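Engineer: mind looking at a prediction? Sequence and model below.
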Amino acid sequence: MTSRSSAASSSVSRSELRQLVRLQLQALLEQENLSGAKALLVPVLPVDIAEVITELPEDMQALAFRLLSKDEAIEVFEYLDSNTQQALLGEFKRQEFLNVVDQMSPDDRARLFDELPAKVVRRLLEQLSPEERAATALLLGYKPDTAGRIMTPEYVALRENATVAEALEQLRRSAHDRETIYYLYVIDDQRHLRGVLSLRDLVVAQPDQLIHNIMSRDVISVHTDTDQEEVAQIIQRYDLLAVPVVDQEERLVGIVTVDDVLDVVQQETTEDIYTLGGLESGDDNYFQMNLFTVARKRVVWLLVLLITNTGTSAVIQSQEDLLEQVVALAAFIPLLIDTGGNVGSQSSTVVIRGLTTDTVQLKKALGIVQREALAGGLLGLMLGLIVTVWAVLLQGNWGVAVSVGVSLFAISLLASVAGSALPFLFKAWKFDPALMSAPFITTAVDVLGVLIYLYVARWILGL
């Protein structure tokens, strides 16, 4: 409990510090006190500087960025979101821009190029140094959202027939420009991945020992076409700081580090949440999109739901004679379909999350649907009893009250089954369960729920 409180307090303090730095920096820039602004940023970490610059007014962002030293500017630029990066690039002079881009790590540069127009990317690639051009072109050649696209070629590779002394010397020469040195990957003469070695194991080994005698041959690796979400799950499952990436011939071509995986997890989680809400997913920041793009991303499933919900209207219209005789029945229709929608949403959410995190498999679908059906029945029983009493107090009609209670039980059961079964069904059909389930669950619960309610009422009331 104490550690969590301390962490929260530390987090708040850092946030407040960033806010204070932003206010002071903005004031100094407005006063054109550039030397004071530069001194203010000296003790601030690059990731915090990036956030401060992002929160500045647009006309001050480029000015603040130019106060940084070359090495710090490159690091800060990598932490900026894509929209701020593009805004700054438009303000840079050509050579100033190229210097920053050329010094970026290949994976961050590839991520930036994904956001730029193709014509601009081609021109920039031509201006990069041959080594950086080759590294970036390699990453851009792989499909988006795969291990090949998010990996970095900046890793340490040791020959399996080298000695520990030779490996340490190689590490001293190359460590400064590598993404991480905590994992050292062992390759043969054809660059096939043979093993992995931790930095600790290398340091404590005898200088004359051969690498292949101290390395671990049980290597967890992924292929260049492995989905980035699966890469994140592998790193999480095996508690890795990085995972090697191999091509179809098992040759080592790069590594994916845990910091890149955290970005993937955030991106995938955001995409899943948008999808569950019936939004067209994308890589752009939703709150920085123009209103026409926002409307386009939200309108598709709203139109689908609008059209499918005409089925509810058709059911109600077909039972007009019943509603005319017992008008009180109409008052409970919104309550029933809203409750059913909420129950179905709860069931679908837990199943979709399980499928996303790979804690639920298709082979377990029947057992999970049965479990959710029992849960839905129990919920329906509890809610049905409560709403029956409430309906009696409101209407004073036991027939209507019992109709509402029985219908709520049936609708909750239906919603739980639909909410848990449909994600499995769409997953089996290779559709995105998060995107496809929501509208179908809503339609099923609305149309069938109203139908159940009115037929139950007709049966209980004897009409």
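Structural biologist: Great, that's in hand.

Engineer: when you work out contacts or count neighbours from here on, use the C-alpha atoms and nothing else.
Structural biologist: Will do.

Engineer: tell me where the chain has strands.
Structural biologist: Assignment of strands within the chain using DSSP state E yields the ranges 157-159, 183-187, 193-198, 222-223, 242-246, 252-257.

Engineer: buried residues in the third one, which are they?
Structural biologist: To tie it back to what came earlier, the one meant is strand 193-198. 193-197 (16 or more other CA atoms under 10 Å).

Engineer: same list, these, but as TSV with distance to residue 305 please.
Structural biologist: TSV is the format used below for the buried residues of strand 193-198 (distance: CA to CA, whole Å):
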residue	distance to residue 305
193	51
194	54
195	53
196	52
197	55
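
Engineer: what's the farthest-apart pair in these?
Structural biologist: 193 and 197 (11.7 Å; CA to CA).

Engineer: overlap in contacts of those two?
Structural biologist: Shared contacts of residue 193 and residue 197, defined by CA atoms under 8 Å, 6 or more residues apart in numbering, comprise 185-186.

Engineer: nearest spatial neighbour of residue 136, skipping sequence neighbours?
Structural biologist: Using CA to CA, 6 or more residues apart in numbering and skipping residues adjacent in sequence, the residue nearest residue 136 is residue 106, 5.5 Å away.

Engineer: below is an additional structure, to be compared with the one above:
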Amino acid sequence: MPNTETAFLELINTRKWRTLKRALKTLDAVEAAQLVEDNSKGNKIILFRLLSRKQAKEVFKLLPRTEQENVIEGLAENFQKLTRLLNDINPDDRTAFFEELPGDIAQRLIQKLSPEEQKITIQLLSYPKDSIGRLMTPEFVAIRSHFTVAEAFAHIRQHGKDSETLNVIYIIDDQWKLIDDISIKELILASPDQLVDELIDNKFVSLHAMDDQESAISVFKNYDRVALPVLSQEGVLLGIVTFDDIMDVIEEESTEDFHKFGSVQNVGKNPLKERIFNLYKNRIVWLVLLVFMNIFSGAALESFEDVIQSFVALVFFLPLLIDSGGNAGSQSATLMIRYLALGEIQLSDWYKLIGRELLVSFLLGITMAASIAAVASFRAPEIVVIVCIAMVINVMLGSLIGLLLPFIFTKLKIDPATASAPLVTSLSDICGVLIYFSIASRLLEF
């Protein structure tokens, strides 16, 4: 059997379809997905069409969104294969795929679903974007509290085949309201004649369908669950959200925050496939705004023109000083945004952090001032004191700007990640120029 991409390519070129199909069966889902992704568009469709039904379902889930679209486009002529794939995909994965497609294309694909899968898909897509309802899957196992353990296992064997996970079993009443959940381990260790009602304590953790997806991250983190039930406002069990779905949300949110912190907006799927104009558009707005902000730095320099002309050596240390303040501010902002995102600090904690940040930034500033003093003592000994004082103040001020901006943005209900590195750096630059030359003017009596 082939074990390299070249060997699989040789089977495609020689049209040995049966051998290729048998070879694909020996691959796990990750290996098969990588093989499909690494091949040309025509070959990836051939490979995908030869996957078993079970493999196709798993491989499709692992492919990047652009590759999923290529597969759907390539299977469009094969109505039976496409219909089977769309019906086999887990409802939550199918919903995530459909919501990224243009509306007309999504509607055409929904028409290929069975009536039952259509109903599920339309229901999930009806929830607001980024809500937990969009993440959940209705494929779970629920039992009644009056079941014996033996009856519960019989029910699980009958209905658990298509369940997203069997680690947790949900207990509901006659109105499908959630009473509790129980791990499969507890059921296995219980006596077959014992009632499920005797095993539960009516204490459970749940999510609400209309809540924001980000709220689920902290719940999974705090309670260490592999899956959580999703309820309606009336407490009816609608579906479940699994840990792998939350991992996808964490990845998306982290990527989004990373781009915001770099002052990039509405990032496309792939820079190699995105239109040049879109790449330009996503970056130009913040860059232009920051250009106008930096005009203030130029105006500040102009106001100290006489000092600069008299002590040209001051200019030598200017980039170093303002960059140090900006770097310290970016560090502080990064930490605060991270802590806020993880819930380790709250909005009300801002005043508790100021004292600590002042002390830390003072120590940082002193250390950096000692370093720059060694250079200044050889290059321009007459301004050593000015450079050292400016360094300490710039680092402290930059750190405070980086600390406070995320809190201010959060208070204004703006994503704190928008307090990006370029914004912190620009503000620190303006302040750094004013501080440096104000100290120089004062001490040099100019």
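Structural biologist: Nice, thanks for sending it over. All of these numbers come straight from a predicted model, not from anything done at the bench.

Engineer: any idea what the TM-score comes out to?
Structural biologist: Once the chains are laid over each other, their TM-score by TM-score structural alignment, normalised by the length of structure 2 reads 0.95; 443 aligned residues with a CA RMSD of 1.8 Å.

Engineer: so can I have a markdown table of the strands of structure 1 showing distance to residue 171 of structure 1?
Structural biologist: Converted to a markdown table, the strands of structure 1 look like this (distance: least, CA to CA, whole Å):
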| stretch | distance to residue 171 of structure 1 |
| --- | --- |
| strand 157-159 | 9 |
| strand 183-187 | 9 |
| strand 193-198 | 12 |
| strand 222-223 | 24 |
| strand 242-246 | 17 |
| strand 252-257 | 17 |
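
Engineer: who wins for proximity to residue 118 of structure 1 among those?
Structural biologist: strand 252-257 (24.5 Å).

Engineer: what span of structure 2 is the closest one aligned with?
Structural biologist: Mapped onto structure 2 using TM-score structural alignment, strand 252-257 of structure 1 spans residues 237-242.

Engineer: and that stretch against structure 1, how far off on average?
Structural biologist: Average distance, stretch 237-242 of structure 2 versus aligned residues of structure 1 after superposition (mean CA distance after the TM-score superposition for structure 1): 0.5 Å.

Engineer: how about residues contacting that stretch?
Structural biologist: The list of residues contacting stretch 237-242 of structure 2 from outside it, by CA under 8 Å, 6+ apart, reads 132, 135-140, 164-165, 172, 176-178, 209, 226-232.

Engineer: among the strands of structure 1, which comes closest to residue 85 of structure 1?
Structural biologist: With CA to CA as the measure, strand 252-257 is the member of the strands of structure 1 nearest residue 85 of structure 1 (22.2 Å).

Engineer: what residue is smack in the middle of structure 1?
Structural biologist: With distances taken as CA atoms, centre = their mean, residue 268 lies nearest the centre of structure 1, 2.1 Å away.

Engineer: from memory it sits against residue 228, does it?
Structural biologist: No - at 9.1 Å, residue 268 of structure 1 does not count as touching residue 228 under the criterion of CA atoms under 8 Å.

Engineer: do you know how far the aligned residue in structure 2 for the residue nearest to the centre of structure 1 is from residue 214 of structure 2?
Structural biologist: The criterion is TM-score structural alignment: under it, residue 268 of structure 1 has residue 253 as its aligned partner in structure 2. Here the distance between residue 253 of structure 2 and residue 214 of structure 2 works out to 8 Å (CA to CA, to the nearest Å).

Engineer: and residue 23 of structure 2, by the same measure?
Structural biologist: When CA to CA is the yardstick, residue 23 of structure 2 and residue 214 of structure 2 sit 41 Å from each other.

Engineer: equivalent analysis for residue 372 of structure 2, please.
Structural biologist: If you measure residue 372 of structure 2 against residue 214 of structure 2 using CA to CA, the figure is 44 Å.

Engineer: check residue 389 of structure 2 too.
Structural biologist: For residue 389 of structure 2, the distance to residue 214 of structure 2 (CA to CA) stands at 43 Å.

Engineer: next: residue 130 of structure 2.
Structural biologist: Counting by CA to CA - residue 130 of structure 2 and residue 214 of structure 2 are separated by 8 Å.

Engineer: and what of residue 205 of structure 2?
Structural biologist: 16 Å.

Engineer: for those two, indicate the residue with more neighbours.
Structural biologist: Relative neighbour count places residue 214 above the other of residue 205 of structure 2 and residue 214, with 16 against 13, counting by other CA atoms under 10 Å.

Engineer: excluding covalently adjacent residues, which one is nearest to the more buried one?
Structural biologist: Computed as CA to CA, 6+ apart, the closest residue to residue 214 of structure 2 that is not its neighbour in sequence is residue 249, at 7.4 Å.
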